[in-house]
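[1] Compute the structure for the input listed below.
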Amino acid sequence: MTAAPLLARFLHVRRSELDRTLQVAGFAILLGWAMYTAFNATQAIFLNKAGPHAYPLFFVVLALAVWPMVALQGVLTRRLGVGRALRLTLVLNAVIAPILYIVYFISEAPSVAFSVYVIYSIAFELVMLNFWSFVSQHFNLLEGKRIFPVIAAGLSIGYILAGFTTTLVALYATEPLLFVWAFGAAAAALMAEWVERRLFRPSFVDDADELFAHEQVVRHRQGAMRVVRGAIQYLTSSRLVLALVLLALVMQVTSRVGDYLVALIFVGATHNNLQGLTILIGNAWLASYVVQLVISLFITPWVLDKLGVKNAIMALPIFTLIGFVAVAVNPVLATSLFLFIVRNGLQTGLDDPAESVLGGALPVQVGPKLKVLLDNVVLPGAAVITGVGLLLVQQFVSATVQVLAVIGIVLAVLFIAAALRVRSLYVDAIYERLRTHAVSLNDFQRALGRPTPAQIDELRGFVRTGDDRARPFAAAALGRLAPEAFAAMVPELLASPDASVRKLALQLAPPKAVTNLQLQAAVKDPDGWVVAAAAVAGAAHDPPWDESGPLLQQLWESSDPNRRAAAVWAAAFTGDRGTVVAGMTDREAVVRLEAIRSFAKMKADVPEAAGPLVACLLDDNMEVRREALHQAVRWAPTGDERPAFADALVASLASGDREVRRLASEAMAAQAPEALVLTLPLLESREHAAAAAVEALIRSGRPDLFRRVKAHLEHHLDEGVKSARMSTHAAASSRMRGDGDEAAAYAFLRIALDDFAGHATDSGLGAMRALHGKRGFATVERGVLSTEPQARAEGLETLLNFGPGWL
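    Presented below is the predicted three-dimensional model:
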């Protein structure tokens, strides 16, 4: 337990997310080990028997074969659900692997080696596609930004283990490596079911989540071709989207030419010996993913923070050019390994995370469209273009190492040009998003890194002439990215008519940049937050400013709630835990809200805050209650406050506010699993608390509770169906008896039956929402509850396709 906080910090995830992260990362290790061990074997046999010159045809065949298989996989996923589709795919892999071993045993002719490599490559693509779809069901967008890199690192560890396994087994023979694939796929299928039953399913917390889910529904209704045609329209609507598509296209083409070039040298270096080639390929991938892990864990965070995405996206093109030049000058095994290892390590370790951050410069509704273009047009299109181009080279020139190296150099230069174009448009897009207040400070910092003098001047311009939201944002960005320039602007910032800018000047400036005279002038500021910032700045002086303590005490004793809130804000910086605790019990909501935020800034290191914070979980003010629940997701009390904490979460689950219910559900799963048992009585409630309890229990990842809520729902829905049928009979009886007392009795009976059926429907929809929120269920739910007959019919039809059958 004591290692958990350190591990969470090392992995850059929250402690409440650590268990889920490690479970899925372990699953990824197993999957990566199984799939890449087989990849090393099938690739080695392919290169040994069919030869590197079969690569161009392989690129074309694979591109044409994968696309329809992915479409078929999509149909399967819609019919069975993501989890069952993944398990079925893994079981098929476990069955196919021994069959392919028998095929190898009968014949390893070039055509057989080629066909088996194509079959394996299709299987690999489908498994990885299903795996990431499965993972995305259990993490929302904001969690994914933190957790997906850790899961990708798990895959990389699996690939590294595959390298060791390949070397050990290949000393005997290459073909038995397929049994590792079979064993790993079977074990992964079992583990997928185990993980799915125990993983908490979060609800949406971001508009981009909703847009992604809506895109799933649109894709299902319109079909793949119409969606692709619609996505292509975005190419003409945004220069940045077009530049990103071209960058991805050039990168894919360059990568495949590099694969062909490296394969030629590998085969030549091992003198076409299968055992030596298998071991070489295994060790090359092992080294590549070791480099990738080192880059992603230690280099990428520094590069993104200090140099920014605008510079990070240039690393892969530049090193690719260096690799091709090295091979052209000296085409030996060492230079080919440099090209192979550095290019693959940089692409997965640095370029992929940079591209992920880069996507933040696009409007959120464009993201799903861009993904459709990349998956359905760019990736298969690049493979076909590369394959056809290399076939023409084979036909009319000669695909030697020197020729391919020269082609690679030309493509690498185009790669650099495309990256420079994206870099220029990306910086413009980030500033445009700043003007429209659509970028966070962290994203802005990661975009620019260390700003140029021109960019510093532009930020100064925003501080001086921007609107009420742009001015403080630009000031905060300047203070974080260019502290020297910010310190030079302190006198100007302190004279700003904007109180938030004056506060930031005192808060972000280095202690030596603020003089005692400036602090004395700030004390007379009419805004209490500026006064609090002056006290905090003075406390950081060496020696501390004498008036800081008395000034904060005056603010805390003020009758103005905003000044007391400012004192509580300052307490987080000065370490005044007593003021934070007292702030949580203040009569004014604004003070309690700021006290909870200060508690978060102090990393929950406020021992006496447990009781007051638990009380805030049931606060009459909904904003205070939500903020307290946000902290409950990351923190839980110990000792005597634990039962009260669980009771407060259960009470929050019965709230009329959906955000409160969502946070309470997440807090139970992350911090107080014992509270989930307390929600079982709510299943019998006739209020919205029953549906909220159903949703929380299904999301919880507790198999025992899932079984209990499933049994309850099956019975409840069965009774609801009976009530709905009886309601129609009651309505008919009421009409037959005219306007008498008996007719009124039947009318009241019908209302009661409809109410029970509606309650059962709400519980069923809560269960479906928990299971299928990521697949666009919210859109379907709106259709089911619509007053329009056509919308209800389409919603019900889609609802039946979601499953599972017991719902």
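
[2] only C-alpha atoms for contact and neighbour calcs from this point on.
    Noted.

[3] Just want the most central residue of this structure.
    residue 144 (2.0 Å; C-alpha atoms, centre = their mean).

[4] List the residues that contact that one.
    Residues near residue 144 by C-alpha atoms under 8 Å, 6 or more residues apart in numbering: residue 136.

[5] Mind checking what secondary structure it has?
    Recorded secondary structure, residue 144: helix (DSSP: H, G, I helix; E, B strand; the rest coil).

[6] roughly how far apart are it and residue 151?
    Separation of residue 144 from residue 151 (C-alpha to C-alpha, to the nearest Å): 10 Å.

[7] again with residue 755
    Counting by C-alpha to C-alpha, the gap from residue 755 to residue 151 is 45 Å.

[8] For the two, work out which one has more neighbours and name it.
    Ranked by neighbour count (other C-alpha atoms under 10 Å), residue 755 and residue 151 place residue 151 first, with 23 against 17.

[9] which secondary structure element contains residue 619?
    Assigned by DSSP states H and E, residue 619 belongs to no helix or strand.

[10] Now it: closest residue in space, sequence neighbours ignored.
    Closest residue to residue 619 apart from its sequence neighbours, by C-alpha to C-alpha, 6 or more residues apart in numbering: residue 625 at 5.3 Å.

[11] what's downstream of the helix or strand where the one you found lies, the next helix or strand?
    Assigned by DSSP H and E, residue 625 belongs to helix 622-634. Next helix or strand after helix 622-634 toward the C-terminus (DSSP H and E): helix 641-653.

[12] Only the buried residues of that next one, if you could.
    Buried residues in helix 641-653, counted by 16 or more other C-alpha atoms under 10 Å: 642, 645, 646, 647, 648, 649, 650, 651, 652, 653.

[13] Quick check: the third one touching residue 672?
    Yes. With contact defined as C-alpha atoms under 8 Å, residue 646 reaches residue 672; the gap is 6.4 Å.

[14] Let's verify residue 172: helix, strand, or coil?
    Relying on three-state DSSP, one would call residue 172 coil.

[15] how far out from the middle of the chain is stretch 551-571?
    Here stretch 551-571 is found 39 Å from its chain centre; the criterion is C-alpha atoms, centre = their mean, to the nearest Å.

[16] before we go on, could you also do this sequence so I can check it against the first one:
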Amino acid sequence: VALYATEPLLFVWAFGAASAALMAEWVERRLFRPSFVDDADELFAHEQVVRHRQGAMRVVRGAIQYLTSSRLVLALVLLALVMQVTSRVGDYLVALIFVAATHNSLQELTILIGNAWLASYVVQLVISLFVTPWVLDKLGVKNAIMALPIFTLIGFVAVAVNPVLATSLFLFIVRNGLQTGLDDPAQSVLGGALPAQVGPKLRVLLDNVVLPGAAVITGIGLLLVQQFASATVQVLAVIGIMLAVLFIAAALRVRGLYVTAIYERLRTHAVSLSDFQRALGRPTPAQIDELQGFVRTGDDRSRPFAAAALGRLAPEAFAAMAPELLASPDASVRRLALQLALPKAITDLQLEAAAKDPDGWVVAAAAVAGAAHDPPWDQARPLLERLWHSSDPNRQAAAVWAAAFTGDRKTVVDGMRDGDAVVRLEAIRSFAKLKADVPEAARPMVACLLDDNLEVRREALRQAARWAPTGDERPAFANALVASLASGDREVRRLASEAMAAQAPEALVLTLPLLESREHAAAAAVEALIRSGRPDLFRRVKAHLEHNLGEGVKSARMSTHAAASSRMRGDGDDAAAYAFLRIALDDFADHATDSGLGAMRALHGKRGFATVERGVLSTEPQARAEGLETLLNFGPGWLAGPLAQLLDQDAFDPATARALSDVELEALANHTDKWIHQAAGAATNGLGDGMKELIALKRVPLFSTLTLEQLSSIDQLMVTRHYAKGESIFLKGDVGSELFVVLEGEIRIHVDHEGREVTLARLGPSSVVGEMAVFDDQPRSAGAQASDNTTVRVLRRDRLQALVHEHPEVLLEFVRNLSQRIRIMNEQLESAGPSDQTTDRPREAAGSV
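    Modelled structure (predicted):
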């Protein structure tokens, strides 16, 4: 197009931009949306939400504080500033030469710029594909960050010596290609030396301070040059040389601080082996000596890390150190010496000594090292056989680990079927090391997807994202993923949804019935189906959510009417029946809210919805209001609108609500939800069996966050006891093994003090007694006596522990209550005088008896 006219290029570019926007929107709706697992990404998304709430200037002021607290952050900001100024001066210099070379012809200038950028893209592609991986692997980031400053200096010098089109093209093409192809990847790795929470702050500084600041500095500088000197090409090239020298000095400063930061993170165990290797590249003799010092004198965590780094980065030095490593008191170092040293560096005598090592993993490493000898060591196979047939699960796990290196696939399959979780876990990892090339592993792998051990199940699901069986095991695989989606563990649900999207899209259809579940499975199914990116499934989820949220809003509104009906009926059974109806309606509304939040997490996870979710669920009015506003801005309207109504505590005013009418009560009696149906029947015909107990449990803070379905299962674990007035429930000094929930009556908590009983507290209905003693196995710190005829529900320790395992949210409520007690007692101690600090705090102590 440019051969005839330059103006139509604007329409070509506009058409391309519009097409890209449409394609991005189309693809974004159809691609799998992974959930957040990267801490750095989550922190960045959080920063975006904070910026939206507090404003850019406040966030920038907070980020500037990091300049004075970290020398590395300051050096990085200065390096970026110098790089931007140098790049802009270079671009201006190149522009002058381009204009002169084309004799002020706009058409020729356009063609030249287009060809220059095209050549720059080619150079960038070549560098990205072939040069950058080699540089980062062999030379490391510490040396890669020096490439751009050095070549920038070479380009400016070439232009100063011979200011022609060829030298300016070299400066333009090589600098742009290096900056995008090598320097940007190196800078991204460079940020790994900083704590994860600093990354978003650094990006704020770069985007809001460095970029505009560099533009202002460059503009003012070039203006001053034009005013007080002749702004010729040679003068600008000399200025560029000076800036390039400053650029090199800034890069050298960052290089030194970066290496220091990497070693500091090694000391604090905050760097991975791959990051360490990529940071240093080929180590210098001094760095090798430092790593050897870590191996000899480091702590239990840094010693094996330094040994592994030495084996990866300096194999010759590692081989020379092998005898010393094999004599180390640290078993992990001895294992690494056998595992990472070259086969010729380990003698048969050293292998025989390692075969007698008390640590099974060292023995397994010796067998693997011996099997790699030419010819193979004759004791390798017998050693592994003895390890596998050992009665020690750890030695069996070591044999399974070694099987991945020796190609013993049968042992890997047998390990998956082993009764010990440690062996099964290692077998799955060996399965991954063998790239899933393990015949007859499909059935045991599918079984591991449903393993009772949580770690085994998670590891199997991680592999399921990269592997899927074929043939007869395929349906079982899909069913196992669906069952995992209904798990109570959030990580299991996340991994299952990713495995479905990647390996078993047919399983997504099987999750549709889970949408009707009243447990965590419903929200998990919503997330998985939306993340899948399949338009047909998205439409079905949307229809379900629109109906569910609409019914949830109706239930929340009816809940206020049920509360009004309960108030009108006083304290009798009729009032309790309407109270139970309100609980059922709130339960349904909360269920709809959970599904809606799951959909928002799937749609807007990358935009920082986790922070918004914390805001809308907060008890602080300001945080909740800001969260609701951001939720509405996120959209879409069909989801965010009703969800904001359900989350807004002021959307339905219970004080002005009227009582339920007979027509409304009849409609609720025909509701599809089981609990609303039963509660509406109770409001008409009286309370049914067990409903009073469920009401009492719901009013207990420990169980208030549980659904009626969960409370029903808990209630079945409890037993009812009746105590006459004055009867002792337990005495001070008794070993606690039961938790008591008061249904009716009153319990007096008391202690003996100087020959007389002192009442600490009186606990009425919906109170909990003795929950802390159930956990800590300590004797009761006080006694409990029925002040009146009292009915309690009792939960024994073994059943409580099973309950906590099944419903972790109960344990969180325990922790929240304990934290609240400690906070109240601290406030009382701070407000009390010295003479009052020994005074009993009855109410706070009551629950810990």
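
[17] Redo the buried residues of helix 641-653 of structure 1 as CSV? Include distance to residue 59 of structure 1.
    As requested, the buried residues of helix 641-653 of structure 1 are arranged in CSV below (distance: C-alpha to C-alpha, whole Å):
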residue, distance to residue 59 of structure 1
642, 59
645, 58
646, 57
647, 59
648, 59
649, 55
650, 56
651, 58
652, 55
653, 53
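
[18] I'd like to know how far the aligned partner of residue 708 of structure 1 in structure 2 sits from residue 306 of structure 2.
    Correspondence of residue 708 of structure 1 to structure 2, assessed by TM-score structural alignment: residue 540. Distance from residue 540 of structure 2 to residue 306 of structure 2, counting by C-alpha to C-alpha: 53 Å.

[19] Who has more neighbours out of the two?
    Applying other C-alpha under 10 Å to residue 540 of structure 2 and residue 306 shows that residue 306 carries more neighbours, namely 25 against 13.

[20] Do I have it right that that one meets residue 290?
    No. At 9.1 Å, residue 306 of structure 2 does not count as touching residue 290 under the criterion of C-alpha under 8 Å.

[21] in structure 2, what residues pair with stretch 550-558 of structure 1?
    Mapped onto structure 2 using TM-score structural alignment, stretch 550-558 of structure 1 covers residues 382-390.

[22] brain fart, stretch 598-606 of structure 1
    The aligned range for stretch 598-606 of structure 1 in structure 2 is 430-438, by TM-score structural alignment.

[23] Same check on stretch 217-228 of structure 1?
    Using TM-score structural alignment, stretch 217-228 of structure 1 corresponds to residues 49-60 of structure 2.

[24] Over to stretch 677-695 of structure 1?
    Going by TM-score structural alignment: stretch 677-695 of structure 1 matches residues 509-527.

[25] Compare the helix or strand harbouring residue 536 of structure 2 with structure 1 and give me the mean distance after superposition.
    Applying DSSP H and E as the criterion places residue 536 of structure 2 in helix 535-568. Helix 535-568 of structure 2: mean distance to aligned residues in structure 1 after superposition is 0.6 Å, counting by mean C-alpha distance after the TM-score superposition for structure 1.

[26] Name the next helix or strand following that helix along the chain.
    Along the chain past helix 535-568 of structure 2, the next helix or strand (assigned with DSSP H and E) turns out to be helix 573-604.

[27] Which residue in structure 2 aligns with residue 488 of structure 1?
    Using TM-score structural alignment as the criterion, residue 488 of structure 1 maps onto residue 320 of structure 2.

[28] which residues touch the residue nearest to that match when sequence neighbours are not counted?
    Distances taken as C-alpha to C-alpha, 6+ apart put residue 345 closest to residue 320 of structure 2, at 7.8 Å, once the chain neighbours are dropped. Applying C-alpha under 8 Å, 6+ apart to residue 345 of structure 2 gives the contacts 319, 320, 322.

[29] again, only this time at 10 Å
    316, 318, 319, 320, 321, 322, 323, 337, 338 (C-alpha atoms under 10 Å, 6 or more residues apart in numbering).

[30] Residue in structure 1 paired with it?
    Mapped onto structure 1 by TM-score structural alignment, residue 345 of structure 2 lines up with residue 513.

[31] With residue 170 of structure 2 instead?
    Residue mapping for residue 170 of structure 2 onto structure 1 gives residue 338, with TM-score structural alignment as the criterion.

[32] can you check residue 401 of structure 2 too?
    Residue correspondence to structure 1 (TM-score structural alignment): residue 401 of structure 2 is matched to residue 569.

[33] about what we covered before: please work out how many residues are found near the corresponding residue of structure 2 for the residue nearest to residue 619 of structure 1.
    Per TM-score structural alignment, the equivalent position to residue 625 of structure 1 in structure 2 is residue 457. Other residues near residue 457 of structure 2 come to 24 when the count uses other C-alpha under 10 Å.

[34] Residue 457 of structure 2 contacts residue 422, correct?
    No. In this structure residue 457 of structure 2 lies outside contact range of residue 422 using C-alpha atoms under 10 Å: 11.9 Å.

[35] which stretch of helix or strand covers the closest residue to residue 608 of structure 2 other than its chain neighbours?
    Excluding its sequence neighbours, the residue lying closest to residue 608 of structure 2 (C-alpha to C-alpha, 6+ apart) is residue 45, at 4.2 Å. Under the criterion of DSSP H and E, residue 45 of structure 2 resides in helix 39-54.

[36] Return the list of helices and strands in contact with that helix.
    helix 56-69, helix 198-205, helix 609-616, helix 621-634 (3 or more C-alpha pairs under 10 Å, 6 or more residues apart in numbering; DSSP states H and E).

[37] And the first one against structure 1, how far off on average?
    Here helix 56-69 of structure 2 is compared with structure 1 after superposition; its mean distance to the aligned residues, by mean C-alpha distance after the TM-score superposition for structure 1, is 0.4 Å.

[38] before we move on, what about the second one?
    Average distance between helix 198-205 of structure 2 and its aligned residues in structure 1, after superposition and using mean C-alpha distance after the TM-score superposition for structure 1, equals 0.1 Å.
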